[in-house]
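Enquirer: structure of the sequence below:
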Amino acid sequence: MSSLLTRRRFLIGGTLGTGALALGGGYALEQNVDVDAVLRSAETLTMGAQRTLLRHRPLAREFSAADISPTFRVNGTQAPDSKEYAALREGGFADWKLKIGGLVNRPLEFSLADLKKLPSRSQITRHDCVEGWSAIGKWTGVPLGLMLHAAGLKPNARFAVFHCADELEKTFDGSGRYYESIDLIDAFHPQTILAYAMNDQNLTVGHGAPLRLRVERQLGYKQAKYVMRIEVVDSFGGLWGGRGGFWEDRGYEWYAGI
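Expert: You can find the predicted model right below:
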């Protein structure tokens, strides 16, 4: 384990900036098999593979701390309306677990404390809502690509689906529960992170606590809040409306690039 904790920096997509991943010698990690798996994957993640995936996906603009918006509107769900989420919130999300499964070789499970021990990325970016407003905020979290690499994708994997705690419509089949999806090119983009902090504070409930997706080159409705589970799939055929997201099933575009 000690060799994994030696300070090192490595490139993603050929760029090394404020958000470059770093493994610091200051981490005091427990012997957690899932955390260890992600740290090991960091050592084998190759620049060449990332450049191949990301060659047509430039970085979104990043801003300075002086540009952070004084207020950042809470949009969509203010707080999931379920007993399960209320219990997790009451316990400070100590019992919350993120599960990664589907078309992976090694299903993984992480507590919020586990995630905060992993290599992190911070980025100050602009959030653009389909309703026409924008705000700039600082997000900190774990690069999604690192976690998928640790889980090991099966050859037919094509999309990462984010299943969330908020239920926007009460339905019998679960189709009213919020979900989103991105392809693996966006999943491995260096600015795509699972964020647990905003503006150097833990996420508030309104902004998606305990964990939300940030996929910076797409509109706000792709930034799924209250993420509970990630499922890797080969198609959207088994997902409710079959279009890859709550709003997409209701007519929105699946790719919401900006």
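Enquirer: use CA for all of it now, contacts and neighbours both
Expert: OK.
Enquirer: so residue 72 sits against residue 137, correct?
Expert: Yes: contact criterion C-alpha atoms under 8 Å: residue 72 and residue 137 qualify, at 7.4 Å.
Enquirer: the two: which is more packed in?
Expert: It is residue 137, of residue 72 and residue 137, that has more neighbours when counted by other C-alpha atoms under 10 Å, with 22 against 13.
Enquirer: so what does the host helix or strand of the more buried one touch, helix or strand wise?
Expert: If you go by DSSP states H and E, residue 137 is part of strand 134-143. Here strand 134-143 touches helix 112-117, strand 121-128, strand 193-198, going by 3 or more C-alpha pairs under 8 Å, 6 or more residues apart in numbering; DSSP states H and E.
Enquirer: one more, please, to line up against the first structure:
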Amino acid sequence: MSKLITTRRKLIAGIGSSVLLAGCDSWSRSDRVKNILASAEGLTMRAQRLVTDRNALAREYTMADLSPSFRANGSRTADSVEGSEYQAMLANGFADFRLRVDGLVSRPLSLSLADLRAMPSRTQITRHDCVEGWSAIGQWKGTPLSRVLDLAGLRDNANYIVFHCADTLGRQNRPYYESIDLIDAFHPQTILAYDMNGAAVPERHGAPIRARVERQLGYKHAKFVMRLEAVASLDGIYGGKGGYWEDVGDYAWYAGI
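Expert: Down below sits the predicted model:
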């Protein structure tokens, strides 16, 4: 069975010799890469769900293991039309920030950064693995996503959590978003991080809130999170494939490692 559990990390290493990797947001668009990742998605997800405890933790490290530098993946700022609101919040230290939690919930929420900081928190030192092959170890502190979802009260027909973000990408300025299922949403290491390496998450890393989904690759760790939406299906949400990169055909929806 262990031979069936081929992780994204091993796949990337295997194709790295033939593809030049220049950055998460400029990842090679080669059909070979897309086909390899897509063909492995179902196998990886089924195998991990079958043989791995849904609460199994990603490896955690010590302060001595922190990377001296931590590259920023994806957008470095929210510079869209919608991002003008973000820039105003950035200027006033996110005093006006509100995280909306809605969709298939019993109690829609509007949480300030102070509200999130007042909730029970989790601190973890983990390794960020980017789809383009680099990694870095950082310390993250934030509110467990499960706490927020419990407060909102998920309805029985909710199956996914969608992260709606303040940034856009591409020539068409498509809104950036990502999504995970409830197994990952309620995983103890899935947090809404507001601190990185002992200080507030910096702008380039997704301030004020960045999702940390430690058992998946870095593009699933949505930055500049403004809204959480509980949904029954991903159909009809933007391109319908569960995320910006998934919609444009570059990455698979499930990025488990």
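Enquirer: please tell me how far the residue most central in space within the first structure sits from residue 107 of the first structure.
Expert: Residue closest to the average C-alpha location in the first structure (C-alpha atoms, centre = their mean): residue 194, at 2.6 Å. Using C-alpha to C-alpha, to the nearest Å, one obtains 17 Å as the distance from residue 194 of the first structure to residue 107 of the first structure.
Enquirer: buried set for the helix ranked longest in the first structure?
Expert: Looking across the first structure with DSSP state H, the single longest helix is helix 33-44. Using 16 or more other C-alpha atoms under 10 Å as the test for burial, helix 33-44 of the first structure gives 34, 35, 36, 37, 38, 39, 40, 41, 42.
Enquirer: same deal with stretch 148-161 of the second structure?
Expert: Quick answer for stretch 148-161 of the second structure (16+ other C-alpha under 10 Å): 148, 149, 152, 153, 154, 158, 159, 160, 161.
Enquirer: taking those, tell me the two that lie furthest apart.
Expert: 148 and 159 (15.6 Å; C-alpha to C-alpha).
Enquirer: residue ranges for the helices of the stretch 1-150 of the second structure, please.
Expert: Here the stretch 1-150 of the second structure has its helices, by DSSP state H, counting those that start in this stretch, at 8-15, 31-51, 83-91, 113-118, 145-152.
Enquirer: quick one: the strands in the stretch 101-250 of the second structure?
Expert: 109-111, 122-129, 135-144, 160-169, 174-181, 191-196, 199-200, 210-212, 225-231 (DSSP state E, counting those that start in this stretch).
Enquirer: could the ones you listed go into a markdown table alongside distance to residue 37 of the second structure?
Expert: As requested, the strands of the stretch 101-250 of the second structure are arranged in a markdown table below (distance: least, C-alpha to C-alpha, whole Å):
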| stretch | distance to residue 37 of the second structure |
| --- | --- |
| strand 109-111 | 36 |
| strand 122-129 | 15 |
| strand 135-144 | 18 |
| strand 160-169 | 22 |
| strand 174-181 | 17 |
| strand 191-196 | 26 |
| strand 199-200 | 34 |
| strand 210-212 | 21 |
| strand 225-231 | 25 |
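Enquirer: right, and these - which one's nearest residue 9 of the second structure?
Expert: strand 122-129 (7.9 Å).
Enquirer: who does the closest one touch, helix- and strand-wise?
Expert: Short answer (3+ C-alpha pairs under 8 Å, 6+ apart): strand 122-129 of the second structure packs on strand 135-144.
Enquirer: which of the residues in the strand it packs on are buried?
Expert: Those would be 135, 136, 137, 138, 139, 140, 141, 142, 143, 144, for strand 135-144 of the second structure by 16+ other C-alpha under 10 Å.
Enquirer: how close does the closest residue to the last one other than its chain neighbours get to residue 85 of the second structure?
Expert: Sequence neighbours aside, residue 191 is the residue nearest to residue 144 of the second structure in space, at 4.2 Å (criterion: C-alpha to C-alpha, 6 or more residues apart in numbering). In this view, residue 191 of the second structure and residue 85 of the second structure are 24 Å apart by C-alpha to C-alpha.
Enquirer: among these two, which residue is more densely surrounded?
Expert: residue 191 (29 against 15).
Enquirer: quick one: map the more buried one onto the first structure.
Expert: In the first structure, residue 191 of the second structure lines up with residue 193, judged by TM-score structural alignment.
Enquirer: mind listing what that match touches?
Expert: 121, 140, 141, 142, 143, 144, 213, 214, 215 (C-alpha atoms under 8 Å, 6 or more residues apart in numbering).
Enquirer: from these, which is closest to residue 93 of the first structure?
Expert: Once C-alpha to C-alpha is applied, the member of the contacts of residue 193 of the first structure that ends up nearest residue 93 of the first structure is residue 141, at 16.0 Å.
Enquirer: residue contacts, the closest residue to the closest one other than its chain neighbours?
Expert: In space, and not counting its chain neighbours, residue 141 of the first structure is closest to residue 195: 3.9 Å by C-alpha to C-alpha, 6+ apart. Contacts for residue 195 of the first structure (C-alpha under 8 Å, 6+ apart) come out as 139, 140, 141, 142, 211, 212, 213, 214.
Enquirer: filter those residues by whether they're kept in the second structure.
Expert: Compared against the second structure with both residues aligned by TM-score structural alignment, their matches' C-alpha atoms under 8 Å, the contacts of residue 195 of the first structure retain 139, 140, 141, 142, 211, 212, 213, 214.
Enquirer: residues near the closest residue to residue 85 of the first structure other than its chain neighbours, how many?
Expert: Counting by C-alpha to C-alpha, 6+ apart, residue 85 of the first structure lies nearest to residue 165, which is 6.9 Å off, once chain neighbours are set aside. When neighbours are counted by other C-alpha under 10 Å, residue 165 of the first structure registers 21.
Enquirer: ok, residue 206 of the first structure next?
Expert: Neighbours around residue 206 of the first structure, by other C-alpha under 10 Å: 16.
Enquirer: which residue in the second structure aligns with it?
Expert: For residue 206 of the first structure, the residue aligned by TM-score structural alignment is residue 204.
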